[in-house]
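> only geometry, no sequence info:
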C-alpha cells in the first residue's frame, strides 16, 4: 500500500469533516448574526423580520423596550416595544399585539390564559371601525363605540355567533366577556344588538327539553305589545330546538286575534333560528297559534299555558283543524306528537 496515498486520503477526509463542522457552526450561528441592536435592545429572528416589515422604529411599535425573552411557559419568544409586543412560536409565527386587544389578552393571562398565543396580526373588520385578532383559543373583538371595550369570543358561543354573521350579523359585537351562569350550568355572553345574550350550558337535566344535555342558544327582550322575551335553545348532540315565547299581559289577552302579527313580534327580540325547515316552521307557527288561543286565565291569575308558550322543532306539522280544534286540544295541549 502506498503510504503517501493513504496519508493524502486521511487529510482529505479530515478536511471534509472540518468543513462539515464549520458549516454546522455557520448555520447555527446565522440567527444570532441576524440580530440587531435597536434603541439599545436586541431584536432578532422572526420577531425582527416582523418588526422590520411593519416599518421598524417608525411603525406603531416604536422602539423596543426589552431584549428578546422566553415566555414563562417556555413555548415562545417575545420582545416588548413602546407601542406593544411581538410574540413568536414555531407554530404560530411572529405577531404584534397592542392597544385594547393586548390589554384584554394580558388581563386574562397572556399566552398562559385561555386564548394562548396570537395566530394572526390585528385586522380591521369589514365595517372599517372595529378590530379583531385571532388567538389559539379564540378571537378578541373591539369597536370604538359598540363593544364596550375588547372581548374574546370563543368555543361554542363563538361558533353560534359566527353562524349568524359574526360582528356584522344578527347579534353585533360582544359587549362582555363570558361570565358564569349558575342557573344554566354554563356561561353567558352579551352582545350589542337587540339586548341579546348568547349562552352555553353543559346541561340542565330534567325537565329542560333540549337543554337536558349540552346546549347553546340565545335570548332577547323587546318592547312590542304582545311579546316581552323570546328564548331559543339548541341541543348540541342532535340540533333540536326549543323556543320559549314570553307574552305580555296584553299578549295573553289579545294575541290570538292576529297570528301573523304575533309571529312577527315573537321574532322581534331575536333572530329566527338557522336551519329550520319549512315544515318545522309551519309546525312552530301552529304551536304558537294554539298556545295563544287557549291561554285561559286561571282563578289565581296565572294562565293554563304557563308563563311562556313553548314551541319545539321536533313536533310534526299537522292540519290547522287538528292544531286548533277544541275537540283535539284537550288531548295534545298544543304539544302534539
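Yep, it's here. Everything numeric here is computed off the predicted structure, so don't read it as measured data.
> contacts, neighbours, all on C-alpha from now
Noted.
> the helices in the stretch 1-150 of the chain, which residues?
Secondary structure of the stretch 1-150 of the chain (DSSP state H, counting those that start in this stretch): helices at 3-34, 45-53, 99-107.
> residues contacting stretch 97-111, please?
Applying CA atoms under 8 Å, 6 or more residues apart in numbering, the set of residues contacting stretch 97-111 from outside is 83-87, 113-118, 121-122, 132-133, 140-142, 149-151.
> what's the span of that stretch, first residue to last?
Across stretch 97-111, the terminal residues are separated by 11 Å (CA to CA, to the nearest Å).
> which of the helices of the stretch 1-150 of the chain sits most buried?
Across the helices of the stretch 1-150 of the chain, the average number of neighbours (mean count of other CA atoms under 10 Å) peaks for helix 45-53, which reaches a mean of 19.
> mind checking how far that one is from the chain centre?
Its chain's average C-alpha position is 30 Å from that of helix 45-53, according to CA atoms, centre = their mean, to the nearest Å.
> helices and strands around it, which ones?
Counting contacts by 3 or more CA pairs under 8 Å, 6 or more residues apart in numbering; DSSP states H and E, helix 45-53 packs against helix 3-34, strand 84-89, strand 93-97.
> could I get those as CSV with distance to residue 287?
CSV is the format used below for the helices and strands packed on helix 45-53 (distance: least, CA to CA, whole Å):
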stretch, distance to residue 287
helix 3-34, 69
strand 84-89, 54
strand 93-97, 51
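> surely residue 36 is in contact with residue 47?
No. With contacts defined as CA atoms under 8 Å, residue 36 does not count as touching residue 47, sitting 10.9 Å away.
> part of a strand, is residue 292?
No. Note on residue 292: no strand contains this position according to DSSP: H, G, I helix; E, B strand; the rest coil, which reports helix.
> what about it, neighbour count?
Using other CA atoms under 10 Å as the criterion, residue 292 is surrounded by 24 other residues.
> swap in residue 142?
Other residues near residue 142 number 27, with proximity taken as other CA under 10 Å.
> apart from its neighbours in sequence, what residue is nearest it?
residue 150 (4.4 Å; CA to CA, 6 or more residues apart in numbering).
> ok, structure two:
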C-alpha cells in the first residue's frame, strides 16, 4: 500500500501522538475494520507503531503485524480460512484472487515443515475509488465484512482486513481487502502466479479450520504428490470416514480426485474418473475394497492400472476401462497381466448362471464353473473354443490348463473334448464320441497320434483323421479306431461305403504283430 497523495498519512503519523492518530486514520481508511480492531493490533505492536508507524503500516516485515495474534475469534484480528467460508474448498472464493503469501515454520499441519499461507483478496468489483494506494475503498469490495459462525472454531474475520502483500497476480494493480486465506505445504509459486519473494510469520503455523485436512498419511501423500501443484488440485474438505457401514478407512476429497487410506493399506490417490468406475463396483464396501497404490501409467499400448485390495481397474488405448477382481485378478497377475498371454481385459465379469462365470481378454479368457476349476484359455484355443460355441458348444468348459509337450506339441482338455496341435499338424478340435475314443486310446501318445483334420460328416456317420489312423462312428454310436495296415486294407475295399461298412471295434495288434478289426461286414486281418 502506498501513501495517499493528499498527505493524510503524513499528517496522521507526524507529531508526538502519531501512533494514536495513525490508529484513527487506519480505522477510517480501512473500514469495515473497526478502530477497536486496529487498537488490538496496536497494543501488541505498540513499539513498532511508536518508532516508525508509517513504515510499519505500509511495509510490514512479518505477516499481519498490523493485526497480530493467533486467536480464532474476531477480536484476534486474523482473517478466516477460505475452507471455512467456501464450502470446504481450500481455494479462493468466487470474486477473489491469490494476492500474496507468507510461510510459517514448524507447522504440525505440514508434518513439522513449512506451511504456506496465501491471502485471497477481494476484487474491486463495485467501484475503483481509493486505488491510488492499490487498495480500493471497502464499499468497492466484492465481499462484505463479517466473521465466522459460532458453529465453527474458525470465527476469524471474513473480508475485513485492508491489506495485501502483493507477490501474487501482480498484474492486478488494485484490489480489495483480504477475503480469506488458504494453505499449502508447498510454496505457492509452484501452483499459482506468485513470485518467490518470501515473508514469514511462525505465529500462524498452527492456525487452522475444521474444514482443512489434518496431517497424517493422506496429507503426507498429498504433499509427496505435489500438494496444490499436483493433479489433485485443492482439498474440498477435511479427512472423512466413508459412509459404507464398515468405517475402517478415511479419505479426503480434492478438486480432481481423492486420497484413501486404511490401517492396512498405504494412502493412495484416485482420479475422479477411476473413482466413478470404482463407485460403480461398490466403492470401499464393494468387490475391490480400498486402493493399495496410485494409478500406474505408461503401460503397454498406452495402458494404465490402479490396484485395489480385491482387484484392479485397468484400461489401454485398444480397450475400454474394465474391472478385474477376485480370483480373476490373481490368475491374470500369475499369467503376466497385460504383458502376458491374455493381454488387457475387454469385458467385465459375466455371470453365466449356475455358479459359472467368464471374463474375456484381448487374447483369451479366464473361466470357471461348479463342475470345473478356474482355467485360462488363450491364443488359438480361445479362437476355436469361441467358434465351437464356447461353454454351450461341443467342448463344454475347460478342465485343465494348456499342457505343453516336447517338439511344439500341446493339448488343452475340456469337459467333452480337447484342442490340440503339433509341429507336423494343424490345430484341431476333438469332441464328443471322437474325444471319448481318442481319450481312451491315449490321446496323442496312443495309437492315433495327433489329429490331422476336423470331424467330417459321412453317410450314416462321421469320421476324423489322425496322424496314424482314423476314427469312425455311426450316427448316435461310439467311435472306433482304424489304423495301420487295417486302414489301408479297408480303404482298398471301399471303406465305410464298401462291403465292410463301419468299424464296430478298435483295431488291435496281436503279439505276433498281426492286426485285426471287426466291421459291420466282417473282420479284416492284416
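Ah, there it is. Note that this is a predicted model, so its numbers are computed, not measured.
> need the TM-score between these chains.
Overall, the chain-to-chain superposition scores 0.58 on the TM-score scale (TM-score structural alignment, normalised by the length of structure 1); 242 aligned residues with a CA RMSD of 4.2 Å.
> please tell me how far the residue nearest to residue 142 of structure 1 sits from residue 283 of structure 1.
Residue 150 of structure 1 sits 41 Å away from residue 283 of structure 1, taking CA to CA as the criterion.
> need the helices of the stretch 1-150 of structure 1 in TSV with distance to residue 202 of structure 1, can you?
Written out in TSV, the entries for the helices of the stretch 1-150 of structure 1 read as follows (distance: least, CA to CA, whole Å):
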stretch	distance to residue 202 of structure 1
helix 3-34	48
helix 45-53	40
helix 99-107	25
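> which of these sits closest to residue 216 of structure 1?
Nearest to residue 216 of structure 1 among the helices of the stretch 1-150 of structure 1 is helix 99-107 (24.9 Å), distances taken as CA to CA.
> and that closest one, how far from the chain's centre?
For helix 99-107 of structure 1, the separation from the chain centroid amounts to 17 Å (computed by CA atoms, centre = their mean).
> strand 93-97 and that helix, what's the angle between them?
Angular relation of helix 99-107 of structure 1 and strand 93-97 on a 0 to 180 degree scale: 110 degrees, by axes from the mean of the first three to the mean of the last three CA atoms, to 10 degrees.
> mean per-residue distance, helix 99-107 of structure 1 to structure 2?
For helix 99-107 of structure 1, the mean distance from the matching residues in structure 2 following superposition reads 2.1 Å, by mean CA distance after the TM-score superposition for structure 1.
> so how many other residues sit close to the closest residue in space to residue 73 of structure 1 that isn't next to it in sequence?
Distances taken as CA to CA, 6+ apart put residue 112 closest to residue 73 of structure 1, at 7.1 Å, once the chain neighbours are dropped. A count of nearby residues for residue 112 of structure 1, using other CA under 10 Å, gives 15.
> residue 112 of structure 1 -> structure 2?
Matched by TM-score structural alignment, residue 112 of structure 1 corresponds to residue 285 in structure 2.
> show me what contacts residue 320 of structure 1?
If you count contacts by CA under 8 Å, 6+ apart, then residue 320 of structure 1 has residue 286 around it.
> if I look at it, how far off is residue 285 of structure 1?
Between residue 320 of structure 1 and residue 285 of structure 1 the distance, using CA to CA, works out to 10 Å.
> what's the answer for residue 115 of structure 1, then?
Residue 115 of structure 1 sits 41 Å away from residue 285 of structure 1, taking CA to CA as the criterion.
> correct me, but residue 112 of structure 1 touches residue 71?
No. Using CA under 8 Å, residue 112 of structure 1 makes no contact with residue 71, being 9.2 Å away.
> what sits closest to residue 427 of structure 2 if chain neighbours are left out?
The spatially closest residue to residue 427 of structure 2, leaving aside those adjacent along the chain, is residue 421, at 4.5 Å (CA to CA, 6+ apart).
> contacting residues around the one you found?
Neighbour list for residue 421 of structure 2: 409-411, 427-428, 450-451 [criterion: CA under 8 Å, 6+ apart].
> same deal with residue 242 of structure 2?
With contacts defined as CA under 8 Å, 6+ apart, the neighbours of residue 242 of structure 2 are 249-251, 284.
> ok, so of these, who is nearest residue 433 of structure 2?
Proximity of the contacts of residue 242 of structure 2 to residue 433 of structure 2, judged by CA to CA, is greatest for residue 284, which lies at 49.7 Å.
> for burial, what's the neighbour tally of the closest one?
Burial of residue 284 of structure 2 is recorded as 23 neighbouring residues (other CA under 10 Å).
> how near is it to residue 290 of structure 2?
Shown here: residue 284 of structure 2 relative to residue 290 of structure 2, a distance of 5 Å by CA to CA.
> repeat that for residue 98 of structure 2.
Per CA to CA, residue 98 of structure 2 is found 35 Å from residue 290 of structure 2.
> please apply the same query to residue 377 of structure 2.
Distance check for residue 377 of structure 2 against residue 290 of structure 2: by CA to CA, it reads 30 Å.
> who has more neighbours, those two?
Using other CA under 10 Å, the more surrounded residue of residue 377 of structure 2 and residue 290 is residue 290, with 27 against 24.
> OK, contacts around the corresponding residue of structure 2 for residue 43 of structure 1?
When the two structures are superposed using TM-score structural alignment, residue 43 of structure 1 falls opposite residue 213 in structure 2. Residues in contact with residue 213 of structure 2, defined by CA under 8 Å, 6+ apart, are 219, 235, 237-239, 252.
> now swap in residue 389 of structure 2 and tell me
Residue 389 of structure 2 makes contact with residue 395, according to CA under 8 Å, 6+ apart.
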